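Enquirer: Sequence and predicted structure are below.
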Amino acid sequence: MYAISLGDDGAELRPLEPWRAEEFLAHVDRGREFIGRFIALPDAAEDLPAARSFLQSYAEKTASDTGRILGIWADGELVGGVLLRTMDVGQGTAEAGCWLEPSAVGRGLVSRAVRVLIDWAVEERGIHRVEWQVSSANDASIAVARRLGMTRDGVLRQSYLYRGQRHDIEVWSVLAPEWRAARRAS
């Protein structure tokens, strides 16, 4: 197994594999309501078999090079994660996403972890366009997109039915040349 340091505070990014289903479920349970405000992850991990199945689906995406999921550990505890929900190497496109439990909010963990993920996608897998799709009501996730230097491409009005309500989805993106230029400038 490997771990990628996310900075001096000891936070790490590690693969989130099916054998970690119990730890993943405990993490989701700690933040179930908070995480579920905008994304369906808690609905996909309601119990241990479902959590294992969710992680297995990403193990299969990893094996087929069509997605990735990585956990964020802080102080030795799983507190969140980042993922490439979709990845099409042939087209050079991917959609990144994230989640975090309340205890880890405000530490910059998601921004640092997504930077590692986008670096990998762009530099190792040749992805040209990374998208970030977010509910228009999710101010924290929109702030991450801005911090990452993404451009707001537009709004898909009432395009996402979630828990009985329609939500506007903002589409943000960064292109490989923009990403590389911003990384060089920093």
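Expert: Cool, got the structure.
Enquirer: Please count neighbours and contacts with C-alpha atoms only from this point.
Expert: Will do.
Enquirer: Could you pick out the longest helix of this protein?
Expert: Secondary structure of the chain read by DSSP state H shows that its longest helix is helix 48-64.
Enquirer: Second structure follows, compare the two:
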Amino acid sequence: MLSHPLTSDAELRALEPWRAPEFAEFIAAHRDHLAPWLPWAVRLTDVDATRAWLQAYAERQARDEGRIYGIWQHGVLVGGTLFRVFDHASGTAEIGVWLAPDAQGQGLITRAATHMIDWVVRERGMHRVEWRTVPTNAASIACAERLGMHLDGRLRECFPHGGVRHDALVYSLLAPEWTAR
């Protein structure tokens, strides 16, 4: 199995379609925590829908257009990260993350995102990595800033979710900034 250690008891590895039952269980257990920020946490309500979503990411990966990973701690799925956008033509990738409440505060997302950014910049040659979040997600904003990302601006009411149009903050990091760290 391919994995990347994040800590002595946590690792990052591919979140593949065969893991749909485990991921569906994770979503169900943490839906209230995830739903304010992540539309898929509202939509994925059963194993079949979850498998189809993970399969779509597997197909995107096969086309080199996206990737999705899980974070396991003590062998239990506690979060994940993905490249929602993976655009070679523009040299831009957008990273997204999520984490169970009881796994917060341990640096797991920062470590996972660091690994993914390093890979996408150094191995895949992407020039720009984006991070988008709503202005009320303080943990997401803090993580983007820990990663050295810069606030590019606010996209007003661009994110319809839960019957409301939310603003999105766009953070970015350029390859030269990352490699100079």
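Expert: All right, it came through fine. Worth saying up front: this structure is predicted, and the values here are computed from it rather than measured.
Enquirer: What does the superposition give as a TM-score?
Expert: Superposed pair, TM-score by TM-score structural alignment, normalised by the length of structure 2: 0.97. Supporting alignment: 181 aligned residues with a Cα RMSD of 0.9 Å.
Enquirer: The longest helix of structure 1: average distance to aligned residues in structure 2?
Expert: When structure 2 is overlaid, helix 48-64 of structure 1 sits 0.5 Å from its aligned residues on average, using mean Cα distance after the TM-score superposition for structure 1.
Enquirer: Now tell me what touches the helix or strand just after that helix from outside.
Expert: Of the helices and strands lying after helix 48-64 of structure 1 in sequence (DSSP states H and E), the nearest is strand 68-74. Applying Cα atoms under 8 Å, 6 or more residues apart in numbering, the contact partners of strand 68-74 of structure 1 are 10-16, 58-59, 61-62, 78-85, 104, 109, 113.
Enquirer: and these, which are buried?
Expert: The neighbour-count test (16 or more other Cα atoms under 10 Å) marks 11-16, 58-59, 61, 78-85, 104, 109, 113 as buried among the contacts of strand 68-74 of structure 1.
Enquirer: Determine how far the longest helix of structure 1 lies from the middle of the whole chain.
Expert: 15 Å (Cα atoms, centre = their mean, to the nearest Å).
Enquirer: Could you do stretch 37-50 of structure 1 as well?
Expert: Offset of stretch 37-50 of structure 1 from its chain centre (Cα atoms, centre = their mean): 15 Å.
Enquirer: quick one: what's aligned to residue 148 of structure 1 in structure 2?
Expert: Taking TM-score structural alignment, the alignment pairs residue 148 of structure 1 with residue 147 from structure 2.
Enquirer: got a list of what that match touches?
Expert: Residue 147 of structure 2 neighbours (Cα under 8 Å, 6+ apart): 110, 113, 114.
Enquirer: Distance check, it against residue 177 of structure 2.
Expert: 11 Å (Cα to Cα, to the nearest Å).
Enquirer: Report the angle between the one helix or strand residue 109 of structure 2 maps to and strand 67-73.
Expert: According to DSSP H and E, residue 109 of structure 2 maps onto helix 108-118. Interaxial angle, helix 108-118 of structure 2 versus strand 67-73 (axes from the mean of the first three to the mean of the last three Cα atoms, to 10 degrees): 140 degrees.
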